[in-house]
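Q: no sequence on hand, only this structure:
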């Protein structure tokens, strides 16, 4: 069947087998999942549709394929490669591998030419030969999909009679433009891939050899990005969020303000249009992609520092601690900018970002607090144009930390404003401001700050065995507080531990008059930080809120961690209530919280920020914050 440009043709799969199809090098690798995989279950949905069509005794319609012809006459698949690749897998699983893989010619020819990285693996799979072990995510997904399809006893003739519409665009630009319009109307495709197709579409505006060179450049750089973002390359369980990368890079790359509601696809389209008249499209796209690849490499170290063993230990530890803070996201661009500009000296900036993120969370600020200023600071520092209020260049960790603190880091306590030379706070300011250290005394700490409890105890638990005060009482041969334990998805690791009330929520003490009196006295401290700990799920769930008398030996017999080892130490918690046995009381909560606060001030307090280069308020900074609509918006 001879297809004509700019026409849509209804075809069966059997008809389409006569065409030579190619998956262009700029396309993303195979990424469909089956029901055992992570994310969406497209392969399982595909099988369901096939079986449903068989029951209804009608051919299955596979939708529209968008393609354009290359110089050899082959059809380049711009939209539909995932469906067609799965269809080839299904034909191979149904015994029709010979229809899609031709071993009679050399080199081996497949009906659809798969991307080179996966071609040999795919051909062995469909031909019924054992491929090598998968070494990319796409190869693992191809193997998973094929294994799923093999179990379904598919009817090969039914597959060959499936129908689809093939639209043959006159140009690659026309094909990518149509792909974008289709996928902006409900179909789930990442911004990351839509931007790639937009760039290829704009490449068509270049003339002669420049057009071909630019398409090759886009293909090469996106190939670099796909390899960097492949979780298999770092043995990572979760995929990276490429759309998040795209947004963070745009914050650092583009000189215009960027808000949470903006789309990179639309912004990059605007910037390229501005360069049409000056014939700067190719230069701009090349610069954009080169910068995106650079930022991607650094972003991956921030996003997943546990998989970056070659990093300097101090830098890796700083990143590992930073990403543990639940509200670190808005400061991530600034950390990336520091890593690009300062390399190993970025350790101090990462540490300051961790303190800022933690203080911001404890001060009850939304994570988008001063967002625009954070992003502007990150952009200007990364581009090497950041200057302070008197025109001095901000180009060191100490100078950047000084600006960061005065721009958006909340005070640790009211007296910090005096110590740092900002002047004494007025009565109104004190009443209006929530100071982080005070938050640790909140009677509703559990309800307000549950997301921070693991982070606090992680740090506190690692500190106790090293402290002069508690080292002897907290030494242990068992230590579940290493970095792998935090990031591991394995059952029983620290990040999955239960938050436990030392004095239980539903105490059996309430069954007696004395117990009820005791419960009433503890009510204000139930959700207080001094009454909280964390425990392995398996050891906690079976206790069913036992009384403290019963719980204490279990706490100490559980996987031993330093903050639980101290729960019977009178030097740490004081004397327990003795009204009807040794109960955990208000005084115990207060004394325990006081010790945690003492540690917190060492870790996140005034002395900690001063050690990172923050100095007293001076003419280099302004106290007023630049708030805009984006800062007041909800996170998106």
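A: Nice, thanks for sending it over. As the structure is a computational prediction, the values presented were derived from the model and not from experiment. Numbering: from 1, shown residues only.

Q: every contact and neighbour count from this point should use C-alpha atoms.
A: Noted.

Q: did I read that right, residue 26 in a helix?
A: No: the assignment for residue 26 (DSSP: H, G, I helix; E, B strand; the rest coil) gives coil, which keeps it out of a helix.

Q: against residue 200, how distant is the nearest residue to it once chain neighbours are set aside?
A: Distances taken as C-alpha to C-alpha, 6 or more residues apart in numbering put residue 219 closest to residue 26, at 4.4 Å, once the chain neighbours are dropped. Between residue 219 and residue 200 the distance is 9 Å, computed by C-alpha to C-alpha, to the nearest Å.

Q: can you tell me the helix or strand for the nearest residue to residue 586 once chain neighbours are set aside?
A: Using C-alpha to C-alpha, 6+ apart and skipping residues adjacent in sequence, the residue nearest residue 586 is residue 522, 6.1 Å away. Using DSSP states H and E, residue 522 maps to helix 513-522.

Q: so how far is residue 239 from the residue nearest to residue 26?
A: On the measure of C-alpha to C-alpha, residue 219 and residue 239 end up 21 Å apart.

Q: so where's the longest strand in this structure?
A: Ranked by residue count under DSSP state E, the longest strand found in the chain is strand 61-69.

Q: what comes up buried for it?
A: Neighbour counts over strand 61-69 (16 or more other C-alpha atoms under 10 Å) mark 61, 62, 64, 65, 66, 67, 68, 69 as buried.

Q: ok, and here's another one to check against it:
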């Protein structure tokens, strides 16, 4: 792609704010700097000024033309926004001491002009629409900042507020030790305007910017796969497809970040790609996508696919989502297992199955994969690398229509623990994660009773996990602390118990607990009352029986 002429110059960041209105494009990620990044920038600026350095270099910013009066920030949002917050705190100092003339001058020069027609504030920095009102109130305006953050802030607004508070504290520290605070702040503003410098690249069009952006990454700019991919697909989208591509990218990032957090976007992008193309490591992901997404048509197809996947992926931890309304309760319960046990390697296969199988086949397949997951968790079989490889290949086979149903998938998966191995390993298994232990026992209870209507209440205020032998048994238990520690988290020592009863029995002796067990509505819990005493032998005996149920409950076959 031929590059258009580029305006490149060294400029103080204060001068940039003074000369130009800047806007963050709506498809960009929001303000992401954590407090440690903010502190580092403020400290570096103060230190550089105090040591009388000629310049403090902030790096490179990449801008494009948004319209005649505004430049779009392609790279540099975090530094620009944070610096504007810092200058606003200097302005606030003068405003709070009653020096309105200087406060208004700082506002007009660096923060906001008034619109000539309406006289409404016209901020020099426009961030994403969801956060602009907050920015206008706390950066453009002169707020009162208390010890507590305002209520109901988004994660982005919390980061912005932390930066605002840190800027105030930094300026307070400067003025507290100064013999002439006003003069020192004048000097600080001059330093920010003239000597806190950056390389300003005005690259003209957005397509030009994306080429520059990738070159900058090759030269050491620390970008994520998501950053690189976003700019690459935008550069390939063409003039007619760019707006649609930007809109879909924004929709995708909103879906994933709202449910999984911003940090999971790169995981989603990788899992989505694996679901159709097989295993690729993160370091090779960008190059792999570039080989297949290379023009307007392939970009359009890629973005269509990624939106479909994002709707599914973002609902993996929302079990009441309307996405699952056509599927069985077993599917939702399986998703609950994947989420609580943090089983992420399976996600590409899940994406592929939900995208390609009929509802009837999904209802068979997802519970079967959940059964496999339980077996892998109990047996420790395969290892995460082996599982990821196998799940990835099967996901691609499903997408390629080589695997068309649950039976095909079972027949292709040859690393599953056998019934004999699973039962043997279950007999000695321990579970330290309460939520997972509750899930196991709930499923075993359903296998025991064969009553599909008897679903254990997931509310921990109603049903608790009881350790029959407590963590810290007293002398009535006749067991050493060392042996108790080995037995306490064995599945055979765990039981579902009505919450009110559980709070009553606490660390009582086994004899005191037995009468409560006998009255439990859970069959597996009620059976515990048949034991005369409780120790390591009884725990092992009960766990052997639970292991037999486990083989029946979590089958390899659909």
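A: Sure thing, it's come through. None of these values were measured; they are calculated from a predicted model.

Q: before we move on, back to that, residue in the second structure matching the residue nearest to residue 26 of the first structure?
A: With TM-score structural alignment as the criterion, residue 219 of the first structure lines up with residue 246 in the second structure.

Q: please tell me how far residue 216 of the first structure sits from residue 521 of the first structure.
A: From residue 216 of the first structure to residue 521 of the first structure the distance is 73 Å (C-alpha to C-alpha).

Q: meant to ask about residue 122 of the first structure, not that
A: Using C-alpha to C-alpha, which is the criterion applied here, residue 122 of the first structure is 68 Å from residue 521 of the first structure.

Q: neighbour-wise, which of residue 219 and residue 239 of the first structure wins?
A: residue 219 (19 against 13; other C-alpha atoms under 10 Å).

Q: which stretches in the stretch 251-400 of the first structure count as helices?
A: Taking DSSP state H, counting those that start in this stretch, the helices of the stretch 251-400 of the first structure run over residues 264-274, 281-303, 313-322, 332-342, 347-362, 371-382, 397-408.

Q: repeat for the stretch 501-636 of the first structure
A: Under DSSP H, counting those that start in this stretch, the stretch 501-636 of the first structure gives helices at 513-522, 537-540, 548-557, 562-565, 570-573, 586-604, 606-610, 629-632.

Q: same drill for residue 216 and residue 521 of the first structure, tell me which one is more crowded.
A: Under the criterion of other C-alpha under 10 Å, the comparison of residue 216 of the first structure against residue 521 puts residue 216 first, with 16 against 13.

Q: is it true that residue 359 of the first structure touches residue 412?
A: Yes: counting by C-alpha atoms under 8 Å, residue 412 is a contact partner of residue 359 of the first structure at 7.0 Å.

Q: find residues that contact each of these two.
A: 436, 604 (C-alpha atoms under 8 Å, 6 or more residues apart in numbering).

Q: ok, these two, which is more surrounded?
A: A direct count of neighbours by other C-alpha under 10 Å for residue 359 of the first structure and residue 412 places residue 412 higher, at 26 against 23.

Q: thought that one was touching residue 606?
A: Yes: counting by C-alpha under 8 Å, residue 412 of the first structure does reach residue 606; the two are 6.6 Å apart.

Q: doesn't residue 18 of the first structure lie inside a helix?
A: No: assigned with three-state DSSP, residue 18 of the first structure falls outside any helix and is coil.

Q: and it, what pairs with it in the second structure?
A: Residue 18 of the first structure maps onto residue 19 in the second structure, by TM-score structural alignment.

Q: how about the counterpart of residue 171 of the second structure in the first structure, what does it touch?
A: Using TM-score structural alignment, the partner of residue 171 of the second structure in the first structure is residue 153. Taking C-alpha under 8 Å, 6+ apart, we find residue 153 of the first structure in contact with residue 94.

Q: residue 153 of the first structure in helix, strand or coil?
A: Look at residue 153 of the first structure: counting by three-state DSSP, its state is coil.

Q: what ranges do the strands span in the first structure?
A: Along the first structure, counting by DSSP E, strands occupy 7-12, 21-22, 61-69, 75-79, 101-102, 109-110, 112-113, 163-169, 498-501, 532-535.

Q: the third one to strand 75-79, inter-axis angle?
A: I take that to be strand 61-69 of the first structure. Angle, strand 61-69 of the first structure to strand 75-79, by axes from the mean of the first three to the mean of the last three C-alpha atoms, to 10 degrees: 130 degrees.

Q: who does strand 61-69 of the first structure touch, helix- and strand-wise?
A: In this structure, strand 61-69 of the first structure packs against strand 75-79, strand 163-169, helix 172-183, with contacts taken as 3 or more C-alpha pairs under 8 Å, 6 or more residues apart in numbering; DSSP states H and E.

Q: one more time with 10 Å, if that's ok
A: Helices and strands touching strand 61-69 of the first structure, by 3 or more C-alpha pairs under 10 Å, 6 or more residues apart in numbering; DSSP states H and E, are strand 7-12, strand 21-22, helix 42-55, strand 75-79, helix 81-93, strand 163-169, helix 172-183.

Q: with the second structure superposed, average distance for it?
A: Strand 61-69 of the first structure differs from its equivalent in the second structure by a mean of 2.9 Å after superposition (mean C-alpha distance after the TM-score superposition for the first structure).

Q: what comes up buried for stretch 509-523 of the second structure?
A: Under the neighbour-count criterion of 16+ other C-alpha under 10 Å, stretch 509-523 of the second structure has 509, 510, 513, 514, 516, 517, 518, 520, 522, 523 buried.
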